[in-house]
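S.K.: dropping a prediction and its sequence here:
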Amino acid sequence: MEQTKPDLIDSLLRQVAAALERVIAKSTPLSSELSVSAEERRDRLDVICMQCLAIGEAIKWLDRMSQGTLFSPFPSVDWKGAMGFQDVIAHQYFDLDEELVLLICEQSIPRVYEAILQIQRDRSALTE
């Protein structure tokens, strides 16, 4: 059975929220003073980058499917940055600055996550 456009949007929003939760969980020990081995640090950064690739691609799809209307109520969120970060990871993976990745995880990811949750709540309220 083929998904309708609203169902596909809701599905992508759930997947993005789950990926953002994973990024937050994996980045927290790296940003704190907790001792993490070099190998675990690299593994966590790999997970973060893979999730950010998926998040950026999904945000691009969501923006296209909604013709830009899904994210417009959240002008304080850097949606273009979220989409662009995916491109940076894809094309400059071996040259990524770990500190920049962690800064994005600390400062930008929580805002994107909160906006995605609010979009989900707003969409859910429309169907009730």
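M.R.: Cool, the structure landed.

S.K.: switch to C-alpha atoms for all contacts and neighbour counts from now on
M.R.: Will do.

S.K.: what are the buried residues along stretch 19-33?
M.R.: Within stretch 19-33, the residues that count as buried by 16 or more other CA atoms under 10 Å are 19-21, 23-24, 26-27, 30.

S.K.: again, but for stretch 49-64
M.R.: Judged by neighbour count using 16+ other CA under 10 Å, the buried positions of stretch 49-64 are 49-60, 62-63.

S.K.: got another one to weigh against that:
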Amino acid sequence: MESVFCENEERIISVLKQVEESILLLLEWEKDIYSVDDYLLSHEGVKNLAATCMLVEAIGEAYKKIDKETNSTLLKLYPSIPWKAVKGIRDHIAHGYFEIDADIIYTTVKEDLLPLLQATRFFIEKLSK
């Protein structure tokens, strides 16, 4: 792939690798979460929800920065991901404070992380060539 990202490419790859690591960590943390109640009915669950929110927020922020640094060109290469939602969940968590919807976080983790991991790996591969 001929790069339009030249000077930012190494930084973008580094951030994408951090996103990949974060998604893998989330998948590991969440393997024993079977319903939203697993977040809400114990102190451990609430701590898990808080930590999960932190990483989901960081992933959304990372993709916001990547999109900005690539002038909105990179994410278009993987259109099956709802990028507006990926970036928007960061704002929801960051500005929701104590109004985090555990159902949204649960759904995000259980349904959206694997496709996002695939997209992240796709970008790493594309930019590494």
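M.R.: Cool, the structure landed. These numbers were taken from a predicted model, which means no experiment stands behind them.

S.K.: could I get the TM-score for this pair?
M.R.: Overlay of the two chains. TM-score (TM-score structural alignment, normalised by the length of structure 1): 0.85; 120 aligned residues with a CA RMSD of 1.7 Å.

S.K.: re earlier: how about the buried residues of stretch 19-33 of structure 1 in TSV, adding distance to residue 107 of structure 1 and secondary structure?
M.R.: Listed next are the buried residues of stretch 19-33 of structure 1 as TSV, based on distance: CA to CA, whole Å; DSSP: H, G, I helix; E, B strand; the rest coil:
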residue	distance to residue 107 of structure 1	secondary structure
19	16	helix
20	13	helix
21	14	helix
23	12	helix
24	11	helix
26	15	helix
27	12	helix
30	14	helix
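
S.K.: could these go into JSON lines alongside distance to residue 98 of structure 1?
M.R.: As requested, the buried residues of stretch 19-33 of structure 1 are arranged in JSON lines below (distance: CA to CA, whole Å):
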{"residue": "19", "distance to residue 98 of structure 1": "19"}
{"residue": "20", "distance to residue 98 of structure 1": "18"}
{"residue": "21", "distance to residue 98 of structure 1": "19"}
{"residue": "23", "distance to residue 98 of structure 1": "14"}
{"residue": "24", "distance to residue 98 of structure 1": "15"}
{"residue": "26", "distance to residue 98 of structure 1": "13"}
{"residue": "27", "distance to residue 98 of structure 1": "11"}
{"residue": "30", "distance to residue 98 of structure 1": "10"}
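
S.K.: pick out whichever of these sits closest to residue 69 of structure 1.
M.R.: Residue 69 of structure 1 has its nearest neighbour among the buried residues of stretch 19-33 of structure 1 in residue 20, at 21.0 Å by CA to CA.

S.K.: nothing else from me, thank you.
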